[in-house]
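Asks: following is a predicted model, sequence given first.
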Amino acid sequence: MQNTVLVTRRLGANAHGSRCYSPSACPNIFELNTGDYLAVGRDVTAYMRRLLPVDAGCAEDEAIVLLPQRVVVLAAPEILAA
């Protein structure tokens, strides 16, 4: 039987507000039933990969995602409480 990964909750305030770029583009942070987190944001991998510090990297199967500060600030209390 295959393990199913599910979104269990949104962290921070509901996205449909001041942090949305458009009705279909709202950065969010979600908690998964595995305990991991999922980030929805703007993919800036192509530009930022070369600007990472020398001791950081981004593998071919990874992406660098930009999250507005407000998204992280609103989600932080819930992340820290987990």
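Replies: Alright, I've got the coordinates. The shown structure was predicted, so the numbers you read here are calculated from the model rather than taken from an experiment.
Asks: make it CA atoms for all contacts and neighbour counts henceforth
Replies: Noted.
Asks: helices along this protein, start to end?
Replies: 45-48, 69-81 (DSSP state H).
Asks: hang on, isn't His16 packed against Pro27?
Replies: No: using C-alpha atoms under 8 Å, His16 is not in contact with Pro27; the gap is 9.6 Å.
Asks: neighbour count: the two, which is higher?
Replies: Set His16 next to Pro27 and count neighbours by other C-alpha atoms under 10 Å: Pro27 wins out with 21 against 14.
Asks: okay, one more to line up with it:
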Amino acid sequence: MKIVRRIGASPRERGSMSGDSCPDIFELSDGNFAVIGTEATAALDDELPSDAARADYERIVIVSRETLVRAKADIPDK
């Protein structure tokens, strides 16, 4: 599995000059996506709706609204 491309604007394009806040979204060679975000499993685990589940190896991460909105145009329809 490899990173194929960035989805959306780079952190620098979104104004992160210091590298302190760098949420990011990447398309992987297997067609899945990887995200860099703020780990929030402990804070949000109990907030999941009753029809949602998280495996022990999965984490809840927060990606800023700007990151996701700016990635929208690059996310394939299929």
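Replies: Looks like it came in fine. All values reported here derive from a predicted model rather than from experimental measurement.
Asks: just give the TM-score of the two.
Replies: Once superposed, chain against chain, the TM-score is 0.87 (TM-score structural alignment, normalised by the length of the second structure); 78 aligned residues with a C-alpha RMSD of 1.9 Å.
Asks: one step back: what's the closest of the helices of the first structure to Val54 of the first structure?
Replies: In terms of C-alpha to C-alpha, the element of these nearest to Val54 of the first structure is helix 45-48, at 12.5 Å.
Asks: pull up the aligned stretch in the second structure for that closest one.
Replies: Aligned by TM-score structural alignment, helix 45-48 of the first structure falls on residues 41-44 of the second structure.
Asks: quick one: the matching stretch to the first structure mean distance?
Replies: Taken over the aligned residues, the distance from stretch 41-44 of the second structure to the first structure averages 0.6 Å (mean C-alpha distance after the TM-score superposition for the first structure).
Asks: most distant residue from the centre of the second structure?
Replies: Ser50 (22.6 Å; C-alpha atoms, centre = their mean).
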